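Visitor: The amino acid sequence is not available; the structure is as follows:
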């Protein structure tokens, strides 16, 4: 019996474990077990990471979108082990998992050792602070649900405090009759990639909804300021310039202040300082300026990594020095033939790699040569909340390259998540889940209020 272990239950890892479980589950093979599939993740639940900006803005309740790994394992014939990867012994073909500790500091599960025949590493990425002074201490990242929820609660608290302070009497000054043009609450978002841009648009909607429900009486457009800071010459630097230009126009109409060509030099309480000497007031600072691979990858028994800490893999997705260890998704540096850079860290890449590995691992079981992975770029979409969406479709979608925006782009963006749900549960359950989600939204406020 071949032992597959998939470490990391993100978009690619969970899809791969689910489809491997479906293929090799005993009930699908008349009781014969050719392979055992185990999924490892440090968390008990899964949420699609591209949705975290919606959690941070309160426009999505994570508890209605989370998927229990144990339940998915039961439904699809694989085993789930909760724990964080801390070590790898390639000679013995085993991994070590850290103990699981509960919120009170008590040990739930001890340290464990799991044996494998094929190991797939899919632990994603984490925020890259680039050594900027004060950034880890005084800014919030959006890597996990708990971080996104923390930002959401701090935003609501900041608005409520600002309204209270607005009603407090102030000492008379010569300029007391001149209304202030400064927003009472200001959010600074460092990094104008997809996460930063999408969060800025969602926050504009959140400010309006919180005011409509009476959580604050601030003017949602003038009293709640949003500043988007980008070191490059334009926002969305990884996408085509016409997508960037269209998005910048939409954000400006929403009242988002764009600061391009500004490198952040320091983050301090209440302020973000740039290399050019500017000081930007920030009641809340979000860091969305870049990603890197988790530090544990550089400690995995001699597996080579690149400067971002990603595991260097061949086009078969096998690591350079060990044919028994594969990697996919954000944590893998995979060649992209015909391009100077590697396969980009996108959800569509992880999905394609999971589909590829399902076939490649089947060939491995049959002792056949492994195929080589070829990434197909279908374009990029950026959501601007319920206001709009913008992006470009390319390659196999339309046979060319086309800028799209508005309702059609919004529909295409929403369909990406639905395709992820279909990969995990099948199309019939995806349709039911979509309908159930729509029914829930009709009885809930548009933004989580508590």
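Guide: Okay, I see it. Quantities reported herein were computed from a predicted structural model and do not represent experimental measurements.

Visitor: make it CA atoms for all contacts and neighbour counts henceforth
Guide: OK.

Visitor: Can you name the residues that contact residue 351?
Guide: Residue 351 makes contacts with 11, 12, 15, as judged by CA atoms under 8 Å, 6 or more residues apart in numbering.

Visitor: swap in residue 236?
Guide: By CA under 8 Å, 6+ apart, residue 236 lies in contact with 192, 193, 194, 197, 243, 244.

Visitor: Residue 220 sits in which helix or strand?
Guide: In this structure, residue 220 sits in neither a helix nor a strand according to DSSP states H and E.

Visitor: Ignore what I typed, I meant residue 361.
Guide: Per DSSP H and E: residue 361 is located in helix 347-365.

Visitor: Next one: the residue nearest the centre of the chain from residue 347, what distance?
Guide: Among the residues of the chain, the one closest to the centroid is residue 49, at 3.1 Å (CA atoms, centre = their mean). Taking CA to CA, to the nearest Å as the measure, residue 49 falls 9 Å from residue 347.

Visitor: Need the overlap of contacts for the two.
Guide: residue 11.

Visitor: What residues sit buried inside stretch 1-13?
Guide: Neighbour counts over stretch 1-13 (16 or more other CA atoms under 10 Å) mark 4, 5, 6, 7, 8, 9, 10, 11, 12, 13 as buried.

Visitor: Presented hereafter is structure B, for comparison with structure A:
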């Protein structure tokens, strides 16, 4: 007679992290292995809803409605045959193949979900990345890093409150009032200040008649490298800088930030930039939990070192993808860059590789294809380069065509999560609803 222990269980595939890569992987595995009853798919995520990370700068500026673009994990798991479990991983027991998850508490500190552990046969770590302030004095206390939806909401509330306060007070503006400094002129910093140029003008138009954005609002970028967008081509950088100059954004390159205070930013050369709002967008690292995670190999920015198969170097049953993985880039020096397109490609790759591993077949190496980079400059312009099938090298693009390609990137992400028809209906519904809403979120 068989006992419960004798009954073989379905292969347990656990994915930790519900960002673009992790959620796309859970959805596709659920639609294939989960729906057919061939595996048990579980997504562990500390948040309750998903927003595509490249949209965070728009959410922070208020030009994109978070509620209209969020995806609820519980609903997605029900629709696509995987399990969603609320919680943050805080440890790993490789010997017993257990993911350790911290208790979850509400805003008042009350425990919602107790400490738990989840068994796995295959584990995929997709925890993404976060900004790295390098221990700069005052950065943690006085700067906002746009890593999460909560960060975007916090920044937007502070922006609206700053404008309301300035519009109400009788006294002259303080030197730092209505000044915004973005530290780091990568894509996030550049896109944010461009979006804020439009957002502050739209916000002032809704009854804040004592604020003159041209006179009172100042937007600044601070970058330690000699030019903005240092990871991208010089031509793209120059084009973006020219567009920002038209928006009267102050660009400070070759400046290293040494401290952030409640009233501004101090640089190594002795300059002080007054600011009421400071955004830290310089440098990235993987979450600290990945450092020395039960013996897994990690690098200096906490990324898990993986082989070309995306398996971690010290455990064949554990994979890593996206920003938290240090994946070798075949034919190039260094690793695959931490971009949304890399996470998307790796999620698609792992759908096939996990099926091969379950079938006992050998795994193939991941090959990253760089399709170029795009930087949105708000409603004014988009600049970028396309690579791959459209040209032998790279093709510089800007203007309306570049904006259209940028718009398509988000739709591609939605297609991965919803399929064609639901994406079409969601896009049409959003376009219609926008006609009856303010141009900017006002609270």
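Guide: Yep, it's here. In this text the structure is predicted, and so the values were computed from the model without any measurement.

Visitor: Could you tell me where the helix holding residue 361 of structure 1 falls in structure 2?
Guide: Residues 340-358 of structure 2 are matched to helix 347-365 of structure 1 when aligned by TM-score structural alignment.

Visitor: Enumerate the positions of that stretch that are buried.
Guide: Buried residues in stretch 340-358 of structure 2, counted by 16+ other CA under 10 Å: 340-351, 353-355.

Visitor: Which ones among the buried residues of stretch 1-13 of structure 1 map onto strands?
Guide: Those of the buried residues of stretch 1-13 of structure 1 mapping onto strands are 4, 5, 6, 7, per DSSP state E.

Visitor: how about the helices of structure 2, start to end?
Guide: Under the criterion DSSP state H, structure 2 contains helices at 20-29, 56-61, 66-69, 73-79, 139-142, 149-168, 187-205, 213-216, 234-246, 340-358, 399-418, 420-434.

Visitor: among the ones you listed, which is nearest residue 223 of structure 2?
Guide: Among those, helix 187-205 comes nearest to residue 223 of structure 2, with 9.4 Å by CA to CA.

Visitor: Going by neighbour count, which residues in the closest one are buried?
Guide: Those would be 187-204, for helix 187-205 of structure 2 by 16+ other CA under 10 Å.

Visitor: Same check on stretch 66-79 of structure 2?
Guide: By neighbour count on 16+ other CA under 10 Å, the buried set for stretch 66-79 of structure 2 is 66, 69, 71, 73, 76, 77.

Visitor: ok, of the residues you listed, which one's closest to residue 101 of structure 2?
Guide: The closest of the buried residues of stretch 66-79 of structure 2 to residue 101 of structure 2 turns out to be residue 73 (CA to CA; 17.3 Å).

Visitor: Show me what the closest one aligns to in structure 1.
Guide: In structure 1, the residue matched to residue 73 of structure 2 (TM-score structural alignment) is residue 69.

Visitor: if we can go back for a sec, among the helices of structure 2, which comes closest to residue 385 of structure 2?
Guide: helix 234-246 (7.5 Å).

Visitor: What range does the closest one cover in structure 1?
Guide: On structure 1, the counterpart of helix 234-246 of structure 2 by TM-score structural alignment is residues 241-253.

Visitor: For the matching stretch, give me the average deviation versus structure 2.
Guide: Overlaying structure 2 shows stretch 241-253 of structure 1 at a mean distance of 0.3 Å from the equivalent residues (mean CA distance after the TM-score superposition for structure 1).

Visitor: buried ones in that stretch?
Guide: Buried residues in stretch 241-253 of structure 1, defined by neighbour count with 16+ other CA under 10 Å: 243, 244, 246, 247, 248, 250, 251.

Visitor: Once you drop chain neighbours, what's closest to the match of residue 73 of structure 2?
Guide: residue 45 (5.5 Å; CA to CA, 6 or more residues apart in numbering).

Visitor: And for residue 149 of structure 1?
Guide: Nearest residue to residue 149 of structure 1, sequence neighbours excluded (CA to CA, 6+ apart): residue 56, at 5.7 Å.

Visitor: what does the one you found align to in structure 2?
Guide: Taking TM-score structural alignment, the alignment pairs residue 56 of structure 1 with residue 60 from structure 2.
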